[in-house]
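Student: sequence unknown, structure follows:
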């Protein structure tokens, strides 16, 4: 349960449940109460707030003094890690019960607004203390008489009970949150494993007698050479290399240099189909060429740029493949000057239903590449897409710099 401290109190426990607990506490004990978060901001609505305190807080000076007093009490409770009973600036008795789970402070119960000691003239003391607050003394006196009298021993027992109860409830809430996290992580892992199994199966489907296929392609290439069809020979060789590379184990890693070679073979084939309509520019820093990357991470994105970005344009366009280093990561960029896509299309790509979409040639879509990169390197890496309709699309592949 080491990750719960990034949550806020109202994320761990339903606010309505906290409100009900607080209301029941105040109704039973006659003690005013409110729950605040780690920053001192109220999470619940105050229960049984006294008319006396409301009147004091109605002046700017009174409100400022009350808030400062609550802040001091809360800080003291955090410091002691147990309920702290104190006398407020107006002479009433309050207490702060910190909500602490496994040494992490998540908020506090602030309660009190009672008279707990009548061994001296508390009303006269109150009037003396509140002279700087600019409130009518006769009104203060009348409202003060309505404040509940609770022996300090009883108040301490209430504070201890509230402290134990609140911490237990939050502990249970944290347990539920962490369990949900674990379930979500397990489901994400299962989804990824299924995705990888489907990918491997599709790759296997394309491996129907690959030796026969390669031998046939090599025969065609030799015939092309004998017949003087040099462009045909070039395309057949590119296709043979592309298939040989892509039919390897999809779970393997390879260098960026190998990945770029596979992409160049693909571009060689597409140039025959599209001619000058498609222009590709490759500019990758030499230091990145030894970077490890999952097999089939770049070529499917280039394929996607051609089919969905440039092919619909009558005049075609450009593809730019760039690679550079940033302080904390390596970045590969595939940018096209194609038709672009609206924001809702970009959003849908990373939703789960995008996984079921059929892609071209390789059977690998954008979501597949994104998930495999995250599988190897962590969720802080993967793909980021920017696109404008009519202007083009840019995909950033974020990789760790240490690979």
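Tutor: That came through fine. Small disclaimer: the values here were computed from a predicted structure and weren't measured.
Student: going forward, measure contacts and count neighbours with C-alpha atoms only.
Tutor: Noted.
Student: ranges for the helices of the chain?
Tutor: In the chain, the helices defined using DSSP state H lie at 9-12, 15-29, 51-57, 60-80, 122-129, 137-145, 152-205, 210-226, 230-246, 256-274, 299-304, 343-349, 366-377.
Student: which of those is buried the deepest?
Tutor: Highest mean neighbour count among the helices of the chain (mean count of other Cα atoms under 10 Å): helix 299-304, with a mean of 22.
Student: pull the residues that contact that one.
Tutor: Residues outside helix 299-304 that contact it (Cα atoms under 8 Å, 6 or more residues apart in numbering): 259-260, 262-263, 266, 319, 334, 360, 362, 364-366, 395.
Student: again, only using 7 Å
Tutor: 262-263, 334, 364-366 (Cα atoms under 7 Å, 6 or more residues apart in numbering).
Student: put this next to the first one:
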């Protein structure tokens, strides 16, 4: 008992107190050991609370820093948008209508790209911003880029994750149009597929390897170099599957003869269950 009391006085609350007897001293030792256990548990609880408080304080500092960065990111784009609007009006007044239209499209594209990715939009919104993007690229590539659309306007009411179409089309521009001296053609189709809305993005470029297709469909990291959104193809696949709660929402076809077709199969209505699942996985 004396040795145990001496250890406790030095802060050793992890050593069990044992007395080999069956008398009052043994009973006292048991009570003494329970006191040791209670004190040890209390110390651990205090340490855990202190660690939790430390982590909470760190999170508060990180939150304050992120708010400052968020404020900075809001200031710079607004300045940029105002500048683009001014340049657009100036170009229009000077008779440079094509330049004015280009600046309007750039401003609209930037505004859309800065939206939060966790918010859904209508397919109508996605198609509009895709048209703005293609107007910019056609200004850049002129006759080298041919863009054809077949759109069933009745299908544009469905909900879709923001910034879905542009990264896919950008991928086609970067890999199927830009490297080819003669340029190429991108075809964009939206049609009613009975149970789902079918979106097809097809190019006549050199095609995509089976390994690359597998990487994308398995949501592996695929470089997004050259993408104005900074969003890679694999990221688009992952967000689509989380959003709808379905695995077969996207397919990629690339025959050996060349060309690539990306097929999105969009449900006409998201179920509450798939919505809850997508939120849980975030």
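Tutor: Perfect, I can see it now. This one's a predicted model, so the numbers in the text were calculated from it and none came from an experiment.
Student: could you get me the TM-score between them?
Tutor: TM-score of the superposed chains, computed with TM-score structural alignment, normalised by the length of structure 2, equals 0.66; 201 aligned residues with a Cα RMSD of 2.1 Å.
Student: if we can go back for a sec, distance to residue 402 of structure 1 added to the helices of structure 1, as a markdown table?
Tutor: Shown next, in a markdown table, are these (distance: least, Cα to Cα, whole Å):
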| stretch | distance to residue 402 of structure 1 |
| --- | --- |
| helix 9-12 | 36 |
| helix 15-29 | 44 |
| helix 51-57 | 58 |
| helix 60-80 | 42 |
| helix 122-129 | 64 |
| helix 137-145 | 68 |
| helix 152-205 | 24 |
| helix 210-226 | 35 |
| helix 230-246 | 25 |
| helix 256-274 | 14 |
| helix 299-304 | 23 |
| helix 343-349 | 28 |
| helix 366-377 | 10 |
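Student: trace residue 47 of structure 2 over to structure 1, please.
Tutor: Using TM-score structural alignment as the criterion, residue 47 of structure 2 has no counterpart in structure 1.
Student: helix, strand, or coil at residue 47 of structure 2?
Tutor: Per DSSP: H, G, I helix; E, B strand; the rest coil, the local secondary structure of residue 47 of structure 2 is helix.
Student: what about it, how many residues nearby?
Tutor: 12 (other Cα atoms under 10 Å).
Student: measure the counterpart of residue 213 of structure 2 in structure 1 to residue 394 of structure 1 for me?
Tutor: The alignment partner of residue 213 of structure 2 in structure 1, by TM-score structural alignment, is residue 346. Separation of residue 346 of structure 1 from residue 394 of structure 1 (Cα to Cα, to the nearest Å): 11 Å.
Student: what does residue 297 of structure 1 give?
Tutor: For residue 297 of structure 1 relative to residue 394 of structure 1 (Cα to Cα), the value is 15 Å.
Student: repeat for residue 206 of structure 1
Tutor: From residue 206 of structure 1 to residue 394 of structure 1 the distance is 29 Å (Cα to Cα).
Student: next: residue 284 of structure 1.
Tutor: Applying Cα to Cα to residue 284 of structure 1 and residue 394 of structure 1 gives a distance of 16 Å.
Student: higher neighbour count, these two?
Tutor: When neighbours are counted by other Cα under 10 Å, residue 284 of structure 1 and residue 394 differ, and residue 394 comes out ahead with 22 against 19.
Student: and that one, what does it touch?
Tutor: 333-336, 385-387.
Student: which of those map to contacts in structure 2?
Tutor: On the basis of both residues aligned by TM-score structural alignment, their matches' Cα atoms under 7 Å, what survives of the contacts of residue 394 of structure 1 in structure 2 is 333-336, 385-387.
Student: and these as CSV, adding distance to residue 238 of structure 1 and neighbour count?
Tutor: Formatted as CSV, these follow (distance: Cα to Cα, whole Å; neighbours: other Cα atoms under 10 Å):
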residue, distance to residue 238 of structure 1, neighbour count
333, 23, 23
334, 21, 21
335, 23, 25
336, 23, 28
385, 29, 17
386, 31, 15
387, 30, 21
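Student: for those residues, which one is nearest residue 20 of structure 1?
Tutor: residue 385 (45.8 Å; Cα to Cα).
Student: which residue in structure 2 lines up with that closest one?
Tutor: Match for residue 385 of structure 1 (TM-score structural alignment): residue 252.
Student: wait, doesn't that match sit right on residue 263?
Tutor: Yes - with contact defined as Cα atoms under 7 Å, residue 252 of structure 2 and residue 263 form a contacting pair (6.2 Å).
Student: counterpart of residue 222 of structure 1 over in structure 2?
Tutor: By TM-score structural alignment, residue 222 of structure 1 lines up with residue 89.
Student: give me every residue that touches that match.
Tutor: Per Cα under 7 Å, 6+ apart, neighbours of residue 89 of structure 2: residue 100.
Student: before we move on, the earlier item: closest to residue 10 of structure 1 out of the contacts of residue 394 of structure 1?
Tutor: Distance to residue 10 of structure 1 across the contacts of residue 394 of structure 1 (Cα to Cα) is lowest for residue 385, with 33.6 Å.
Student: which non-adjacent residue is nearest the closest one?
Tutor: Excluding the flanking residues, the one nearest residue 385 of structure 1 by Cα to Cα, 6 or more residues apart in numbering is residue 395, at 4.6 Å.
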